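[1] Can you look at this prediction? I've put the sequence above it.
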Amino acid sequence: MKPIFKTIVFTLLIAVALVSCKDESSIENYFVDHQDKPEFLTIDFAPDMLDISEVDFSEDQKKIYKSYDKVNALAFKVTENNKEEYKAELKKAIAIFKNDKYEELIEFTDSGINFRVNTLGEADTVDEFLVLASTSELGFALIRVLGDDMQPEKLYELIFKIQKTDVYGNQLQKVMDYLKE
C-alpha cells in the first residue's frame, strides 16, 4: 500500500509543479484563453495566403518575406457596454508586453492609435514580433508574427513595399471592419 501512496503523492507533486510553471503572462496563453470569446475576433493566416503576385520583390525581399511563417491576430472591439472590460483586457495585454522575455522594439502613436512592438529572439534575427495597437474609440488588436530569423531592420522596407501595392487593403479589411462596426 505504501508504494501506491508514494506514487500518487509523487504524481500529484509533478502535476502541481507543471501547472505552476505555466507562464500566465505569455502571448500564447492570452490568445488561447480569448480566441473563443464572443467579444474577440481571431484571425490566423500564413503569408502564403496573401496574394503578393502584384508585388515586385527583389531576391533579397523574397528571402525576407519567406522568413515569416504565420500571423495571429486577436481584436477586441470596444462598445458603450464593455468599456470596463476593454480597460481590463487592455491592461492584461500591456502586462504581457512588459514580460521580461519580450524585448521592446518601439512604442509610438500614429493617427490616435497607440502602438507597441516587441520582439522575441536575438537583436538581428527575431523569431517573433508582437504588435499591440489600441485606441479607446475602436478597441485593441494583438498581432503575433512568427518566423525564423526575421530581420527587424528589413521589416519596414517589406511592409512599405506591400502597402504600396495594397495587398493588405482587401485581405486584412476584416479586422478593421470588425473594429469599426
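    Yes, it's here.
[2] Every contact and neighbour count from this point should use C-alpha atoms.
    Noted.
[3] Now the residue positioned nearest the centre of the chain: which helix or strand?
    Closest residue to the average C-alpha location of the chain: residue 144 at 2.4 Å, with CA atoms, centre = their mean. Using DSSP states H and E, residue 144 maps to strand 139-150.
[4] Can you list the neighbours in contact with that strand?
    Identification of contacts with strand 139-150 by CA atoms under 8 Å, 6 or more residues apart in numbering yields 64, 67-78, 86, 90, 93, 124-134, 179.
[5] Of the residues you listed, select the buried ones using a ChimeraX command.
    Entered in ChimeraX, the line below selects the buried ones among the contacts of strand 139-150, by 16 or more other CA atoms under 10 Å:
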select :64,67,68,69,70,71,72,73,74,75,76,77,78,86,90,93,125,126,127,128,129,130,131,132,133,134,179
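[6] mind checking which helix or strand residue 177 is in?
    helix 173-180.
[7] Could you list the buried residues of that helix?
    Buried, per 16+ other CA under 10 Å, within helix 173-180: 175, 179.
[8] elements contacting that helix?
    Applying 3 or more CA pairs under 8 Å, 6 or more residues apart in numbering; DSSP states H and E, one finds that helix 173-180 contacts strand 68-77.
[9] After whichever helix in the chain runs longest, which helix or strand is next? Please name it.
    Ranked by number of residues, the top helix in the chain under DSSP state H is helix 2-20. Per DSSP H and E, the first helix or strand lying C-terminal to helix 2-20 is helix 27-34.
[10] this is the other structure I want to compare:
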Amino acid sequence: MKVVLFIIALLSSLLFGSCNSEPTLQKYFVENTENKDFIALDISSNILNVDKTKLTVAQSEALHSFDKMNVLAFKLNEKNKAQFETERAKVNLILKDPKYQQLMKFGSGKQGASVSYVGTDDNINEFVFFANKNDAGFAVVRVLGKDMNPTNIMNMISVLKESKIDLEQLKPLQELIKK
C-alpha cells in the first residue's frame, strides 16, 4: 500500500510539477489568436511556390529544414492604445527569456525590430522577428523548423529569390503594412 501511495505521489508531482507557468511565445500566440485586435496567420513552406526540381542540394536541404511561420500582428487603432502598450510589453518580457538569443536589434524600444533565435548556433529550432511601430502596431513572426543553421538560412534566401510567393496567404497583413 505504501508503494502504491509513493508511486501516485511521484506521478502527481511529475505531472503537476512539470507544468510551466512562465509565458512563452507559443502560449502568447494561442491566447491571442481569436482576439479581434490581432491578425493571426500560419504560413506553410508551400507559400514559396518553388520548383523543387530546379533547387540545388543545399537549397533543398534549407527548404526541408523550414516547417512553417506563425505570424501574430496587433493592429493599433484609437480605441486600443492602452492594450497596445500592454501587449507590446508582454512580448518584450517573453523575448527577455535567455532561451531567446538576440541576433540583432535596431530602432528604439518604442519603435524598431529585433531578430532572435531558439536553439544552438548549429541547430536552430525557431527564429523570432519582432517589429513594432508606434502608429501601426506590432508583429511577431516565428519561423519554425528542424535543424536550421546559419548556412540553411543563407541558402533559404537564395530559394526565396527563385520563389513565386503566393501573396494570397499574406492578404490579411496588407492592411497592417499599409499604415
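    That came in fine, so what should we check first? Nothing here was measured: the structure is a model prediction, and the numbers come from that model.
[11] before we move on, the earlier item: in the second structure, what residues pair with the strand holding residue 144 of the first structure?
    Matched against the second structure by TM-score structural alignment, strand 139-150 of the first structure falls on residues 137-148.
[12] so how much does the matching stretch differ from the first structure once superposed?
    Once superposed with the first structure, the aligned residues differ from stretch 137-148 of the second structure by a mean of 0.8 Å; criterion: mean CA distance after the TM-score superposition for the first structure.
[13] so how far is that stretch off the chain centroid?
    Put simply, stretch 137-148 of the second structure sits 3 Å off its chain's centre (CA atoms, centre = their mean, to the nearest Å).
[14] From residue 59 of the second structure, how far off is residue 170 of the second structure?
    23 Å (CA to CA, to the nearest Å).
[15] I meant to write residue 75 of the second structure there.
    Distance from residue 75 of the second structure to residue 59 of the second structure, by CA to CA: 35 Å.
[16] go on, residue 68 of the second structure?
    16 Å.
[17] Please apply the same query to residue 25 of the second structure.
    In terms of CA to CA, residue 25 of the second structure sits 28 Å off from residue 59 of the second structure.
[18] again with residue 148 of the second structure
    Relative to residue 59 of the second structure, residue 148 of the second structure is positioned 12 Å away (CA to CA).
[19] which one of those two has more residues nearby?
    Neighbours per residue (other CA atoms under 10 Å) separate residue 148 of the second structure from residue 59, with residue 148 holding more: 25 against 22.
[20] Give me the buried positions along the match of strand 139-150 of the first structure.
    For stretch 137-148 of the second structure, by 16+ other CA under 10 Å, it's 137, 138, 139, 140, 141, 142, 143, 144, 145, 147, 148.
[21] Looking for the alignment partner of residue 103 of the second structure in the first structure.
    Checking TM-score structural alignment: residue 103 of the second structure goes with residue 105.
[22] Residue 36 of the second structure too?
    Checking TM-score structural alignment: residue 36 of the second structure goes with residue 38.
[23] Same question for residue 26 of the second structure.
    So, by TM-score structural alignment, residue 26 of the second structure is matched to residue 28.
[24] What distance do you get for its match to residue 93 of the first structure?
    Applying CA to CA to residue 28 of the first structure and residue 93 of the first structure gives a distance of 11 Å.
[25] same question, residue 43 of the first structure
    17 Å.
[26] so what secondary structure elements neighbour the helix or strand where residue 108 of the first structure lies?
    For residue 108 of the first structure, the element it lies in under DSSP H and E is strand 103-110. Secondary-structure packing of strand 103-110 of the first structure (3+ CA pairs under 8 Å, 6+ apart): strand 113-121.
[27] quick one: buried residues of the strand it packs on?
    Result for strand 113-121 of the first structure [16+ other CA under 10 Å]: buried residues 113, 115, 116, 117, 118, 119, 120, 121.
[28] which one is residue 73 of the first structure nearest to, not counting chain neighbours?
    residue 143 (4.5 Å; CA to CA, 6 or more residues apart in numbering).
[29] Hmm, I typed the wrong one, I wanted residue 40 of the first structure.
    Using CA to CA, 6+ apart, the nearest residue to residue 40 of the first structure is residue 76, at 4.8 Å.
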